[in-house]
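Enquirer: Provide a 3D model corresponding to the input given below.
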Amino acid sequence: MTSPSFVLTLSCTNVPGIVAGVSAYLFEAGCNILDAQQFDDVETGRFFMRIVLNPVGAPVAADALAAGFAPVARRFGMAWTLRDRAERRRVMLLASRFDHCLNDLLYRWRIGELPMEVCAVVSNYPRETYGHTDFGTLPVHHLPVTPETKPAQEAALWRLVQDTGAELVVLARYMQILSDDLAGRLAGRCINIHHSFLPGFKGARPYHQAHARGVKLIGATSHLVTGDLDEGPIIEQDVERISHRDTPEDLVRKGRDIERRVLARAVRYVLEDRVIPNGRKTVVFTD
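Expert: Purely as a prediction, here's the structure:
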């Protein structure tokens, strides 16, 4: 980006004049629309929009644009955000024994594919578990957990979220079920990768369940975390075709590849303000 640009996302009850009102304000504020996507959910009567814009002429700060847009938002009862695209969100990565998603996210972050600032890596396994992972200077926190220590462990985890200023928490195969309390505290800013194509084959050993059923497709699902286990609004999914020749170990191997790419896409969509909640679902404005 050669000049400052911003992204505006909004949702509200669909009524005439929304696009006109938004466009008129941006014109009056001296802004140029670089990209615009919109969706009218006819089932719920909700309207969703994502606009990428930049000021033409004199520079303007996001706060000033937001202050000017506020009356438009109030008129239509909008839930909305306006963010400078140059600002990188602070992201905390949580992992357990499996490291493929963690390593993939760190790699994509290092090459600039994921515009984020990794503020901490947290695991319930010791750092020595990740012998092939290059953490560099990243702060790595070991927070072991047992059923008896879970409340204290989650309290420490929540303090870490607050102390690091984490805006997004990514469960990169973090094999712990978050309590209702912690899930509620992280509502809207916590992403999980589930090693199954939800809503099927939930629980333990999903690939073995799939193998026993003779499935021809396996998949992975990334979703927002809620208090209902694996029931949060879905952000991204993908599948891989398999055959009767594949063993459970083959499914695990292929599943790792699906999980990596699904989680990476979901994280990027959130970082780029492409995901807007819509009840139990999401609207995802893909590029």
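Enquirer: okay, CA-based contacts and neighbour counts for the rest of this
Expert: Fine.
Enquirer: scan the chain for its longest helix.
Expert: Longest helix in the chain, counting residues (DSSP state H): helix 248-271.
Enquirer: name the helices or strands packed onto it?
Expert: helix 100-110, strand 190-194, helix 206-213, strand 217-224, strand 234-241 (3 or more C-alpha pairs under 8 Å, 6 or more residues apart in numbering; DSSP states H and E).
Enquirer: can you give me the helices for this structure?
Expert: 18-28, 62-76, 100-110, 150-164, 180-185, 206-213, 248-271.
Enquirer: off-centre distance for the last one?
Expert: Just to be clear, that refers to helix 248-271. Its chain's C-alpha centre and that of helix 248-271 lie 13 Å apart, by C-alpha atoms, centre = their mean, to the nearest Å.
Enquirer: structure for this one too, so we can compare:
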Amino acid sequence: MTASTATASRPPSPSRSQHTSASPVPDVVGRLLVRCPDGPGIVSAVSGLLAEFGANIISLDQYSSGPQGGELYQRTEFQLADLPAVRERLEAEIQSRIGRVYGAEWSLSGEAQRKRVAIMVSKTDHCLLDLLWRHRRGELPADVAMVISNHPDLAEEVRQFGVPYFHVPVRNGDKQSTEREHLRLLTGNVDFVVLARYMQIISGEFLHDVGVPVINIHHSFLPAFIGAGPYQKAKDRGVKLIGATAHYVTEDLDEGPIIEQDVVRVSHADSTRDLMRRGADVERQVLARAVTWHAEDRVIRSGNSTIVFT
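Expert: Alright, predicted model coming up:
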């Protein structure tokens, strides 16, 4: 593993408390995600519990897959001035009165606890640079902890954003050693990972050991145009729509739960280069939305699908 000379002085394991946000958010907003078998009284129980702690609900979204035998998904955003002080007691009450009583899976986070993300990339830069640009402008609700690449090509461009860049090549096809180095950099330092056109297959062992969600972006031609040159194949077939898909990574290649998708219309007059340019545009937008929604706790996974509250 080699770090860019421009960033070699930066620590390889940045502290979780070192955030780069220009305008920190007060520790008063919480987000509660709940998933459980649907039935009467759940929404009331959640609202009543939060009210007992003096919380003011500022946003509540819910979805039921069916009132009889279905599941309820709920995202509640609330304001509570002393959330850090009472959080441990609040979590205990949620588990006792929501988790146990309704068989619910739940998670609680604070808005000020900005998630830390690592971006993995190869040589294609459009998704990476878009995320870094949004982060610098304060438009990405997460902190970019590091960029990891199997090539050194983008080190100088990343340096301009003040983000550590780690070059971890795959030597002689030894992906296991490469993934061990990835885990050394990532473990305990990030809350999720984004594959911003990282052109290596991620192993099931890595996904298990990294212990955080991994988000991928790819063109929506899959599985129709698998392999090299998908835009040329699309041009040859006369496609009328091109698009992109952002999804969680699982051991099944490109078949994980989908977070966001979008398409743009194209025509016979568009060249292969036009398709590539327009495809890059939609990939940037789709990935930025997926990263934002994940960072804001707007996504609940349900098997191989997702519930996304936008």
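Enquirer: before we move on, back to that, and residue 223 of the first structure, which of the helices of the first structure is closest to it?
Expert: helix 248-271 (8.0 Å; C-alpha to C-alpha).
Enquirer: thinking again about what came up before, can I get the helices of the first structure in TSV with distance to residue 117 of the first structure and mean neighbour count?
Expert: Below are the helices of the first structure laid out as TSV (distance: least, C-alpha to C-alpha, whole Å; neighbours: other C-alpha atoms under 10 Å):
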stretch	distance to residue 117 of the first structure	mean neighbour count
helix 18-28	30	14
helix 62-76	20	14
helix 100-110	8	18
helix 150-164	11	15
helix 180-185	21	15
helix 206-213	32	17
helix 248-271	11	20
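Enquirer: could you redo these as a markdown table and give each row distance to residue 230 of the first structure?
Expert: Converted to a markdown table, the helices of the first structure look like this (distance: least, C-alpha to C-alpha, whole Å):
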| stretch | distance to residue 230 of the first structure |
| --- | --- |
| helix 18-28 | 35 |
| helix 62-76 | 33 |
| helix 100-110 | 18 |
| helix 150-164 | 19 |
| helix 180-185 | 12 |
| helix 206-213 | 13 |
| helix 248-271 | 14 |
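Enquirer: and residue 130 of the first structure, which of those is closest to it?
Expert: helix 100-110 (9.3 Å).
Enquirer: and the angle from that closest one to helix 248-271?
Expert: 40 degrees (axes from the mean of the first three to the mean of the last three C-alpha atoms, to 10 degrees).
Enquirer: helix 100-110 of the first structure to strand 190-194, inter-axis angle?
Expert: Going by the same axes, to 10 degrees, helix 100-110 of the first structure makes 130 degrees with strand 190-194.
Enquirer: so what corresponds to residue 63 of the second structure in the first structure?
Expert: Aligned against the first structure by TM-score structural alignment, residue 63 of the second structure finds its counterpart in residue 39.
Enquirer: list the contacts for that match?
Expert: Residue 39 of the first structure sits next to 47-49 when contact means C-alpha atoms under 8 Å, 6 or more residues apart in numbering.
Enquirer: so the closest residue in space to residue 74 of the second structure that isn't next to it in sequence versus residue 98 of the second structure, what's the distance?
Expert: Excluding its sequence neighbours, the residue lying closest to residue 74 of the second structure (C-alpha to C-alpha, 6 or more residues apart in numbering) is residue 62, at 4.2 Å. Distance of residue 62 of the second structure to residue 98 of the second structure, given as C-alpha to C-alpha, to the nearest Å: 15 Å.
Enquirer: could you do residue 160 of the second structure as well?
Expert: 47 Å.
Enquirer: cool, residue 113 of the second structure as well?
Expert: Taking C-alpha to C-alpha, one finds residue 113 of the second structure at 23 Å from residue 98 of the second structure.
Enquirer: quick one: residue 95 of the first structure and residue 120 touch, right?
Expert: No: shown here, residue 95 of the first structure and residue 120 do not form a contact pair, counting by C-alpha atoms under 8 Å, at 11.2 Å.
Enquirer: and residue 83 of the first structure? What does it align with in the second structure?
Expert: Checking with TM-score structural alignment, residue 83 of the first structure has residue 109 as its match.
Enquirer: my error: substitute residue 5 of the first structure in the last question.
Expert: By TM-score structural alignment, residue 5 of the first structure lines up with residue 29.
Enquirer: OK, contacts around its match?
Expert: Contacts of residue 29 of the second structure by C-alpha under 8 Å, 6+ apart are 77-81, 83, 110-112.
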